[in-house]
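Q: I need the structure of the sequence given here:
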Amino acid sequence: MTNNQCIILDENIELSLKREDLIHPYISGNKYRKLKYNIAFAKANNYKTLLTFGGAYSNHIAATAAAGKEYNFKTIGIIRGEELGAHLEKTLSENETLAYANSCGMEFKFISREAYRAKNDMSFLNTIREEYKDVYILPEGGTNDLAIKGCEEILTTSDLTYDYVCCAVGTGGTLSGIINASKSSQKVLGFPALKGDFLTTEIAQKTNATHWELIQEYHFGGYAKVTKELVDFINGFKKEQEILLDPIYTGKMMYGIFDLISKGYFPQNSRILAIHTGGLQGISGVNKTLRKKGLQTLDI
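A: Below is the predicted model:
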């Protein structure tokens, strides 16, 4: 069970952070939730190999590799960017995510970005099954019905007393599970890390509930985009609260919540619960990009 840590408590607003990042050192946050029932299903059906998809700094790739090692599965990662496989030793020396996955025994297949866009097409998946035979395939980001079931367990009975529940959004699976587990009297707010309104349709296909909303203004330019303003906020938050946020998901959500509080978005006496979904392993990759640009890095 994870704990809720109070961040703001005054006469007007209470904000707490659910520390899902503390569940497991490597299978962290929502990745643990998404993998839980998929791992159980794979074991029950005698699969020996997990295969999934991701970018070079994917939290899901790292978590799947860790889960494979812990639960005795072979793992295969289909990685976006065929150039990364041209000099694998160099890639592993420069990329902590892939180096960690490799240390857990994950086998890599690097494909072009064009080919990667077809990752959900049935013809592409059939080709993968032909090549790797009897594998249990997890989608990019890990979202499927079993993942949503796992994410429904993020909220506990005591969490149903909050007025608002906030969560960062990637593929929408985590938010969908939270929506399903929440009460209709609560308002669930999703903070997308990606630009565009397509996630509204995606999430609506995963839940019948309507007591949720996407807050679109805090993506900071899009997925994996990080600004000095965001870095300053995350570093300041860590200094004040002694909690590290990731810059792709949770950092953007927390920035958005603080900004909305300052603008009077939440009514007086509101109780807000924000979900820390982990993803801290990706910070090294972001810092590498920031250093290349001569910009301030995130304090780890």
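Q: Going by C-alpha atoms from here, please, whenever you check contacts or count neighbours.
A: Noted.
Q: quick one: the helices in the stretch 51-200 of the chain?
A: Counting by DSSP state H, counting those that start in this stretch, the segments of the stretch 51-200 of the chain that form helices are 59-71, 88-94, 96-103, 113-116, 122-132, 145-151, 173-181, 198-204.
Q: can you tell which of these is closest to T277?
A: Minimum separation from T277 across the helices of the stretch 51-200 of the chain (C-alpha to C-alpha) falls at helix 173-181, 8.8 Å.
Q: so what secondary structure elements neighbour that closest one?
A: On a contact count with 3 or more C-alpha pairs under 8 Å, 6 or more residues apart in numbering; DSSP states H and E, helix 173-181 meets helix 145-151, strand 164-169, strand 187-192, helix 198-204.
Q: where does the last one sit relative to the chain's centre, distance-wise?
A: Relative to the chain's own centre, helix 198-204 is displaced by 17 Å; criterion: C-alpha atoms, centre = their mean, to the nearest Å.
Q: Just the buried residues of it, please?
A: Residues of helix 198-204 classed as buried: L199, I203 (neighbour count, 16 or more other C-alpha atoms under 10 Å).
Q: Quick check: the gap between the residue nearest to G55 when sequence neighbours are not counted and G172.
A: By the measure of C-alpha to C-alpha, 6 or more residues apart in numbering, the closest residue to G55 outside its immediate chain neighbours is R80, 5.1 Å from it. According to C-alpha to C-alpha, to the nearest Å, R80 stands 21 Å off from G172.
Q: Alongside the first, I'd like the structure of this one:
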Amino acid sequence: MGALGGREETGMAGLGVRVPSPVERLVDSRLSGYGVEVFLKRDDLIHPELPGNKWRKLGPNLRAVLDQGHETIVTFGGAYSNHIRAVAAAGRALGIATVGLIRGEEHLPLNPSLTAARRDGMELHYVDRGVYRQRASAEFLGSLPARFGRFYLIPEGGSNDLGVRGCVQIAAEIGTSYDVVVCPCGTGGTLAGLSHGLASVAGTRAVGIAALKGADFLRDEVRRLQHAAFGGVSENWSIELGYHGGGFAKMSPELLAFAAEFERLHGLAVERVYVAKMLAAVMDMVRNGRFVGGQSVLVVVTG
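A: Next up is the predicted model:
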């Protein structure tokens, strides 16, 4: 990890997280002639198991877990959740028990995300989809201590107040050099924190690329998260809803081919659930004039 050239965060039992993440200019012939410069912020290089926004949101929560003396983390996610996988890896590294409440039914064999989570010691419990939708209710949350004892709760995607504030650090590392900053959008936490951090940079806006179908609700969710974390809502962001590729964790043949070609051209491992859709969206938006010639666009590669 020394190649990052950043500083290592020394707390939390030597997780070996490296920040700030580096920025690289994207040189791609498919962008030629449009007058738009695209850069990649390589948050995927922060840590091999806690990359990108997973670390940005989990870091402050893990500090709270240790400061408060918790021995168990309970969290939520879908079967393909990168968040579930990251929490399990962090729990293993820190010696903290982890419990994942997984939306839907168990399907065997387990997919790679859940296989990794179980390998890292996470206890998996499957929750009916109807019940899962009530996961934030007082009734559902009140039933958990009887099952799991004393625990620290991290919501789906890590998007609580601490997690959202952690994503402000992305903006702090960026500075004032870019007109647009693009990030993937699943629960809205990364976009909420990033855009709040960018609000003081005149003329810079944040764009979230929704990775799931029917994600209109994310606009209200980002506003809610910002209000809860910062006491107000910024207006310097938007969400693109048309690049979901068929739905969460779904990949069309065209999107799969794009991801494979991007990897071949640039030597960058393209995460399929969020990052592939975001990169394809940025390329399409450049081609279709969504970014103005002369603009610089920074893409946060979350991994």
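Q: Work out the TM-score between the chains.
A: The TM-score (TM-score structural alignment, normalised by the length of the first structure) is 0.85; 271 aligned residues with a C-alpha RMSD of 1.7 Å.
Q: Tell me how far I283 of the first structure lies from S58 of the first structure.
A: 11 Å.
Q: Same question for I215 of the first structure.
A: To S58 of the first structure, I215 of the first structure is 23 Å away according to C-alpha to C-alpha.
Q: repeat for A67 of the first structure
A: A67 of the first structure is 14 Å from S58 of the first structure, by C-alpha to C-alpha.
Q: neighbour count winner among those two?
A: Neighbours of A67 of the first structure and S58, each counted by other C-alpha atoms under 10 Å, are more numerous for A67; the result is 23 against 20.
Q: residues touching the aligned partner of that one in the second structure, list them.
A: In the second structure, the residue paired with A67 of the first structure according to TM-score structural alignment is A90. A90 of the second structure makes contacts with L50, as judged by C-alpha atoms under 8 Å, 6 or more residues apart in numbering.
Q: repeat for Q216 of the first structure
A: Q216 of the first structure neighbours (C-alpha under 8 Å, 6+ apart): F191, P192, K195, G196, D197.
Q: Please list which of the residues you listed are preserved in the second structure.
A: Compared against the second structure with both residues aligned by TM-score structural alignment, their matches' C-alpha atoms under 8 Å, those retain F191, P192, K195, G196, D197.
Q: Which of those residues sits closest to L98 of the first structure?
A: Taking C-alpha to C-alpha as the measure, L98 of the first structure lies nearest P192 of those, at 25.0 Å.
Q: Next, count neighbours for the corresponding residue of the second structure for the closest one.
A: Using TM-score structural alignment as the criterion, P192 of the first structure maps onto A210 of the second structure. Neighbour count of A210 of the second structure, defined by other C-alpha under 10 Å: 29.
Q: list the contacts for A210 of the second structure?
A: Counting by C-alpha under 8 Å, 6+ apart, A210 of the second structure touches P184, C185, G186, I239, E240, L241, G242, Y243, H244.
Q: Please repeat the previous calculation with a cut-off of 6 Å.
A: Neighbouring residues of A210 of the second structure by C-alpha atoms under 6 Å, 6 or more residues apart in numbering: C185, L241.
Q: Can you tell me the centre-most residue of the second structure?
A: The centre of the second structure sits closest to N53, judged by C-alpha atoms, centre = their mean, with a distance of 4.0 Å.
Q: What's the separation between it and A260 of the second structure?
A: 23 Å.
Q: And the strands in the second structure, which stretches?
A: For the second structure, the strands defined by DSSP state E occupy 7-8, 18-19, 23-25, 37-41, 72-77, 97-103, 123-127, 152-154, 180-185, 205-210, 237-240, 296-300.
Q: mind putting those strands in a markdown table, distance to L162 of the second structure included?
A: Below are the strands of the second structure laid out as a markdown table (distance: least, C-alpha to C-alpha, whole Å):
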| stretch | distance to L162 of the second structure |
| --- | --- |
| strand 7-8 | 21 |
| strand 18-19 | 18 |
| strand 23-25 | 25 |
| strand 37-41 | 22 |
| strand 72-77 | 15 |
| strand 97-103 | 19 |
| strand 123-127 | 24 |
| strand 152-154 | 10 |
| strand 180-185 | 17 |
| strand 205-210 | 20 |
| strand 237-240 | 20 |
| strand 296-300 | 20 |
